[in-house]
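Novice: Provided below are the primary sequence and the corresponding predicted coordinates.
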Amino acid sequence: MKIKNIKKYVYEFLSVFFAVTFAFLLDSWNQNKNQRLTEKTILTEIYNGLERDSIDLHNDELTMQYNLKAVDYFRKIVNNVEVDNDSLATYYFYLTRDAVTIQNTSGYETLKSVGLEIIENDSLRKAIIDLYEVRYKLYQKFTEEYDENKYMRNYFEKINRSIAPNFNYDPRGNIIGINQPINLEEEEKKLVLSYLWRLQVNRLDREGAIKGNKVKIGEIRALIKEHIQ
């Protein structure tokens, strides 16, 4: 009778034990499944956002190329090298044009609200944090907050004062050309050339930052694509 009772108790204990264990494992499995689904959803949002960022950076790079061409164009004018009048208005527009950064951070903000640890892959998680918390913030500060990169405020009036008096306009007030040579005094010429040099150096720095961010975005998108497939 005692052996029979012991078997009964053991059977009941094992039944309860396996039922609890199975329920726990099922709950853990469901939680893990939900986490992986959440992770995939957030990473997909980040992946798509980075694609838009890449397009914006490409457009920034094209603008930077126009900025640099504008510097070369006006350097020729200062040095009394004849230029094409048809390009004057375009390059005048781009010469001291300020820049605004556009970064799509909605996916990353969602990730932070859920918890960064939702991303299993340590390398991927660190790369995403580095991009948004370091590279993007430094790029924005460099572009919008660094005083020397406020081109319109720092350089427009100084350059304009020497060059704009030589512009020609049509009856509607549109710029149509420039009288050449402008024959600046040597001191004034050197000052304008120094401003153009600073514009060129600053634009080249930003162009380098753009290219670096484009490479980093490409690497992270490749990691995300591999991880969620």
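Specialist: Noted; the coordinates are in hand. Numbers count the residues shown, from 1 in each chain.
Novice: use CA for all of it now, contacts and neighbours both
Specialist: Noted.
Novice: give the buried residues for whichever strand or helix holds residue 162.
Specialist: Assessed by DSSP states H and E, residue 162 sits inside helix 157-163. By neighbour count with 16 or more other CA atoms under 10 Å, helix 157-163 contains the buried residues 159, 162-163.
Novice: export those residues as CSV, with columns for distance to residue 213.
Specialist: Output for the buried residues of helix 157-163, formatted as CSV (distance: CA to CA, whole Å):
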residue, distance to residue 213
159, 31
162, 37
163, 36
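Novice: who are the neighbours of the helix holding residue 162, in terms of helices and strands?
Specialist: helix 186-228 (3 or more CA pairs under 8 Å, 6 or more residues apart in numbering; DSSP states H and E).
Novice: now do the contacts for residue 155.
Specialist: Residues counted as contacts of residue 155 (CA atoms under 8 Å, 6 or more residues apart in numbering) are 96, 195.
Novice: ok, structure two:
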Amino acid sequence: MIKFFRNIRKTLINQGKTANYLKYAIGEIILVVFGILIALQVNNWNQLREDKKFEITMLQEIKSSLESDLEFSEMINRRLKVKEEGIQELLKMTASNQKYSDSILLEVYNKMNTGVSFNINKGSYEAIKSVGIDKISNDSLRKMLIQTYEVRFPMVEQVMGNIFEDIDIKDYKLKLHNALWKRIRIQLPNKSFKLVSRPINNENFLSQTELVDRIKIEQDFVSAYSFWMSHFQGIVQYCLGAVNQELNND
């Protein structure tokens, strides 16, 4: 193609057609500029397409993380429900005059004492932030994600951590536990040994103030944890709805 244009220019110059040559030269310049603009536009289209593809991938990763958070929160709620059931069973037992075996007392006590832990899946957001959160083109969605992961989630984590890691409460719980239970060494049929818990005072176990205090601590824990879990789920569901809406628009 370049050789073709060169031959045209050479012919016009040899024929002395200067005016025609100038017109041709200008036309060639315009053609070249037009070609460059088309190439740039095609490149821009390709870049925009790649950016959009990357953005969709990022939002899908965020969606997956949020769905994981919801599933995890439901698991926590199930464990909180078990704790609440244990609390209610113990309270009913304290209100009755019935005597219970050591194994039943331990079973219900352990049910009340079911452990919970809290964790937020922020891996996808941190990965996206490292490559550029500005890749998310929707301004309101981008700002909401930043607000959620940089402000709201850390606040919930801090509150949950304070509820769970209160040193004074943990020490007091251990003190109450040790006042209620003793460790007994037993020998199993296979001749091995095992430490098991038994009430220090089975007869008065359900009327001991240490048990009442222990129940109250777990009751307060379930109440506070349930409230903040509901708050956390609300944040996640709102954020997930916004992400799904953006993905559906693409």
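Specialist: Arrived safely, thanks for sending. Note that this is a predicted model, so its numbers are computed, not measured.
Novice: follow-up on the earlier one: superposed on the second structure, where does the helix holding residue 162 of the first structure end up, distance-wise?
Specialist: Superposing on the second structure and averaging over aligned pairs (mean CA distance after the TM-score superposition for the first structure), helix 157-163 of the first structure comes out at 3.0 Å.
Novice: and after that helix, which helix or strand comes next?
Specialist: With elements assigned by DSSP H and E, the helix or strand that comes after helix 157-163 of the first structure is strand 167-169.
Novice: in three-state terms, label residue 172 of the first structure for me.
Specialist: Under DSSP: H, G, I helix; E, B strand; the rest coil, residue 172 of the first structure falls in the coil class.
Novice: and it, how many residues sit next to it?
Specialist: 6 (other CA atoms under 10 Å).
Novice: ok, now residue 197 of the first structure?
Specialist: 15.
Novice: could you pull out the strands for the second structure?
Specialist: Secondary structure of the second structure by DSSP state E: the strands cover 181-187, 193-199.
Novice: so in the second structure, which helix runs the longest?
Specialist: The single longest helix within the second structure, with elements called by DSSP state H, is helix 18-95.
Novice: which helices and strands does that one pack with?
Specialist: Using 3+ CA pairs under 8 Å, 6+ apart, helix 18-95 of the second structure is in contact with helix 2-14, helix 102-112, helix 123-131, helix 209-249.
Novice: and the shortest one, how far from the first structure on average?
Specialist: Put plainly, it is helix 123-131 of the second structure. Helix 123-131 of the second structure: mean distance to aligned residues in the first structure after superposition is 1.4 Å, counting by mean CA distance after the TM-score superposition for the first structure.
Novice: and the angle from that helix to helix 18-95?
Specialist: 150 degrees (axes from the mean of the first three to the mean of the last three CA atoms, to 10 degrees).
Novice: for helix 123-131 of the second structure, name the packing helices and strands.
Specialist: helix 18-95.
Novice: average distance between the helix it packs on and the first structure?
Specialist: Mean for helix 18-95 of the second structure is 2.1 Å (mean CA distance after the TM-score superposition for the first structure).
Novice: residues in contact with the residue nearest the centre of the second structure?
Specialist: Ranked by distance to the mean C-alpha position of the second structure (CA atoms, centre = their mean), the top residue is residue 121 at 3.1 Å. By CA under 8 Å, 6+ apart, residue 121 of the second structure lies in contact with 65-66, 68-69.
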